[in-house]
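S.K.: Sequence plus the predicted model coming up.
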Amino acid sequence: MMDLRPASPVTGTCSGLLYQGNDWNFEILRDCYDAVADIAERELGLTTYPNRLEIITSEQMLDVYTAHGMPLGYRHWSLGKRFIAHENAYRRGMMGLAYEVVINSDPCISYLMEENSATMQTLVIAHAAFGHNHFFHNNRLFREWTNASEILDYLEFARGYIHQCEERHGIAAVERILDAAHALQGQGVHRHSGSRRLDLRAEQQRAQARRLHEEATFNDLWRTVPVDEEQQPDTTSNDPMRRRLGLPEENLLYFLEKHAPLLAPWEREVIRIVRMIAQYFYPQPQLKMMNEGCATWVHDYIMRRLHENGRIDDASYLEAIHSTSNVITQPDFDAGGGPSFNPYALGFAMMGDIARICTSPTAEDRAWFPEIAGNDRPIETLKHAWAEFRDESFILQYLSPAVMRRFRMFRIHDDTAAPYLLVDAIHDDAGYRDIRRTVAQNHDPANMNAEIEITGANMHTDRMLTLEHRTTRGHQFHADDARRTLQYMADLWGYGVQLLERDADDGTVLATYEATGRGGVRRG
């Protein structure tokens, strides 16, 4: 492991090869880091968290895969299952391993495989320790939703707390809660509520205050009080109970943590841990293309400059080019590419295209991007885009006709009622704009997760919980998946749960699912 402080002010440019051949040692690695940092900070002006590099084996890299890249985490059976699946695929040659994994933390942790050559170690330092690190440090979405300085402390707290729960209540009881929370974690985030940064000290204080409040207010006699059915409030927005519960609520885990009648205090805290970790990772899928495009563009620039400065030889530079080419390959539609784009390929192409537009614009570029065309400030323009956009808005702002032509993009309208496919957006001005909107929609976070809300909770009689899924015909849940996931919801709620699938346009109920706290599920 290497803890690397920010590089000292640059006093000059070193000369001479950093290494020759494939072998490396820690002295060479330090020299490579310093050379990369010199270019990243002096020429590109990148700002980063302090770096920590960890050299690991291929088996340890499989462990990192299993834990979603995090160095700390609580135990769960699914991690072992995932490790075995990855290991079997790797041993059989069905999958390769990443050259590196990087963590959005302070310090920023980059894992480098010890099997890498000296060139690949240099490349991944540029890619992860400076490209990804700069993006983590500066992008607005990461700054507003995450706190890199606290995630490692929170993960350590979470692991210790869940371990204590396993000792006190048994592994089976803890896994029951974790299984259900994991199944619902995609719907366990606040998407529209502003900043939700992790604060370990505040989290611990809130947990203690919540336990004291529950102990002070609990009275088992209240459940024996009879209720007059005629005095039951309705389920409209005028119902004070709905207002008190904050309905409708999009964050299912948050609602369960706060209002599930039968959960013990430790069970609520376990749900909160899963919810807070899911919240931390929430921005990453929205920034996948930009994040990888930024890191790939940065490492490509730095490796080229190292070669131009005589720090790496021709063989090493060719190795770097070969690796980058493999990463940014976009398979054809018929070769397995399908309708999706390789995020490395599209991101890198758009970054390079922005730099070209800033320095050598065409007449078309000037018409489409008058604000940046010919401004001769490519690095400043890229850094602004990396800081202020997410994938959806970045594509809407910067995807150019030149990149669309390079990727041979066109749009097909598939009407299931028609016996043919209609190509309705081609390479003309209107077509370019339609294609750009369609590609951006594929990166819209609203399309990544189903739109589900808790809309009603009958707390006066049977405590039936009502959820609604807003969708369109032909885009409904798979019945088996809906049943299984809804049962996890019922297990945590403790009483009946119903899910209504409604047409987003006219409100028609398309399907109904129900689950009970004892495991029965039926579809209406």
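M.R.: Perfect, I can see it now.

S.K.: make it CA atoms for all contacts and neighbour counts henceforth
M.R.: OK.

S.K.: where does V124 land in three-state SS?
M.R.: helix (DSSP: H, G, I helix; E, B strand; the rest coil).

S.K.: can you pull the contacts of it?
M.R.: Counting by C-alpha atoms under 8 Å, 6 or more residues apart in numbering, V124 makes contact with 99-100, 112, 299.

S.K.: Could you measure from it over to Y33?
M.R.: Noted for V124: a distance of 10 Å to Y33, by C-alpha to C-alpha, to the nearest Å.

S.K.: ditto for L4
M.R.: For L4, the distance to Y33 - C-alpha to C-alpha - is 9 Å.

S.K.: Any idea how many residues pack against T472?
M.R.: Other residues near T472 come to 16 when the count uses other C-alpha atoms under 10 Å.

S.K.: now it, nearest residue through space, not along the chain?
M.R.: Leaving aside its chain neighbours, T472 sits nearest to D503 (5.1 Å; criterion: C-alpha to C-alpha, 6 or more residues apart in numbering).

S.K.: Got another one to weigh against that:
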Amino acid sequence: MQYTIKELEYWNKKIEEKVKQFGLNCYPQEFEIINYNNMLSYQVYLGMPSMYPHWSFGKNYDKLKTLYRHNLIGLPYEIVINSNPCTAYLLKENSLLMQILTMTHVYGHNDFFKNNRLYIENTNPQHTFEMFKSHGDRIRGYIDKFGREEVEKILDAVHSIKFQINLLEFIKENGEIDSWKKDILGIVMEQTKYFIPQIETKIINEGWASFWHYKILKNLELPQSLYLEFLNRHNAVVAPNKEKINPYYLGFEIFTRLEEAYGTDKLFEARTVERDESFIRRYLTKELCMDMNLFQYKIDEKTFIVEEISDEEGYKTIKDTFRKSVGMGSIPFIELKDIGNKTLLLEHKYDGRELDLNYVGETLKHVVSLWNHKVILKTKLNKKSIEVICSKDKEISYV
């Protein structure tokens, strides 16, 4: 290591003083330093070492390790858990400055977890690790009793529709499946509900943490050698991305401009009440759209067509499309419409974005595995209504 634990403790104390001075309201903070192999594992298991076992975690681990080995991706500098006390894992290989910046960034996430309404209303941080450990123990118990293959079949099915909470709850309450399978549905639903606020606040949460690590480190009286590295590292974190929108950059820019226009109180108000969709709707300005060179495109018969650019009028369409695609807006909304003769009738709320029919067919097979009867999904293809039917024998047809 390029630093000692005593150095980290010294800087953590100074950071905490600034956190309180600037008015952030955090849970008690705990840090754990881990090596890159552990960071890969924790990243795969979403920061939960006691996560239940499933083949997909091993697959993701091999994929991430391969990409990392070939320098196609970098490891996260930290993983932060929405828990009380708040737990964060720091990458051992970080430089001293990166540990200082990362710890400060963590306090931003900590404050966001504690004070944003989505987390307050939908999570119980006092019991986070207890919940995941209980889930892991129960799944392992079912594996011991019924075999890994049987348990993973149910997990595969539930994972395929885990964000369709209205549908999972109905199957859990009314499905003709064993009680242990219903318990697995409940486990996946509970964990999904825990993670949904993080999905809904990726941009605003990272923007908040980036804004405060920048503001605090500027006031931390860093030695000149560390200060220069801080500027370089920060600029890399919030740098625009030519291929996709960098959530750190967008969130940081919005908060920076909000402070300039309205003052600090407005920042805390936004942190408390907004999610990505409303954050973008309220605060993504025409000027920022133009500065970011945002544009909207479509692919028609493999031809790339630009539909809108960020000019005086086009930015409104781009902003509207963007806000509808963030958070849970990126996931198709499936509504339970009816149940007759044990057939489950579902409807995709079409908003101009079509479903991949091959994916739909495979997903409906998983739904049938849970429901044990025919399932029909209504959607649109080329603006025409169609029905995708999956029989009890898992045969797919289209009407």
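M.R.: It's in. Note that the structure is predicted; figures quoted are calculated from it, not measured.

S.K.: returning to what we had before: please identify which of L4 and Y33 of structure 1 sits among more neighbours.
M.R.: Comparing L4 of structure 1 with Y33 by other C-alpha under 10 Å, the one with more neighbours is Y33, at 21 against 15.

S.K.: What does that one correspond to in structure 2?
M.R.: Counting by TM-score structural alignment, Y33 of structure 1 lines up with N12 in structure 2.

S.K.: same deal with R168 of structure 1?
M.R.: In structure 2, R168 of structure 1 lines up with K145, judged by TM-score structural alignment.

S.K.: just D353 of structure 1 next, same as before
M.R.: Per TM-score structural alignment, D353 of structure 1 is aligned with R257.

S.K.: Its match: what's it in contact with?
M.R.: Residues in contact with R257 of structure 2 (C-alpha under 8 Å, 6+ apart): none are found.

S.K.: The same query, at a cut-off of 10 Å, please.
M.R.: 263, 267, 283-285, 288 (C-alpha atoms under 10 Å, 6 or more residues apart in numbering).

S.K.: okay, now G314 of structure 2: neighbour count?
M.R.: 18.

S.K.: check contacts around K181 of structure 2.
M.R.: If you count contacts by C-alpha under 10 Å, 6+ apart, K181 of structure 2 has them with 142, 150-151, 154-155, 158, 172, 187, 370.

S.K.: 8 Å - rerun?
M.R.: Contact analysis of K181 of structure 2 by C-alpha under 8 Å, 6+ apart lists I154.

S.K.: That one matches what in structure 1?
M.R.: Superposed on structure 1 with TM-score structural alignment, K181 of structure 2 falls opposite E267.

S.K.: next one: P76 of structure 2
M.R.: Alignment note: P76 of structure 2 maps to A98 in structure 1; criterion TM-score structural alignment.

S.K.: part of a strand, is that match?
M.R.: No - counting by three-state DSSP, A98 of structure 1 is not part of a strand but coil.

S.K.: List the contacts of it.
M.R.: A98 of structure 1 touches nothing, counting by C-alpha under 8 Å, 6+ apart.

S.K.: Structure 2: matching residues for stretch 140-155 of structure 1?
M.R.: Going by TM-score structural alignment: stretch 140-155 of structure 1 matches residues 117-132.

S.K.: D62 of structure 2 maps to what in structure 1?
M.R.: Aligned partner of D62 of structure 2 by TM-score structural alignment: I84.

S.K.: Now do its match against A98 of structure 1, distance only.
M.R.: I84 of structure 1 sits 17 Å away from A98 of structure 1 when distances are taken as C-alpha to C-alpha.

S.K.: hey, which helix is longest across structure 2?
M.R.: Taking DSSP state H as the criterion, structure 2 has its longest helix at helix 179-200.

S.K.: Which SSE is immediately downstream of that one?
M.R.: helix 202-218 (DSSP states H and E).

S.K.: Count the residues that sit near the closest residue to T123 of structure 2 other than its chain neighbours.
M.R.: The spatial neighbour of T123 of structure 2 that comes closest, neighbours along the chain excluded (C-alpha to C-alpha, 6+ apart), is Y194 at 5.6 Å. When neighbours are defined as other C-alpha under 10 Å, Y194 of structure 2 has 18 of them.

S.K.: The one 4 residues further on too?
M.R.: One way to gauge burial is a neighbour count; for Q198 of structure 2, by other C-alpha under 10 Å, it gives 18.

S.K.: what do you get for R82 of structure 1?
M.R.: 15.

S.K.: looking at it, it is touching T66, isn't it?
M.R.: Yes - between R82 of structure 1 and T66 there is a contact at 5.8 Å, judged by C-alpha atoms under 8 Å.
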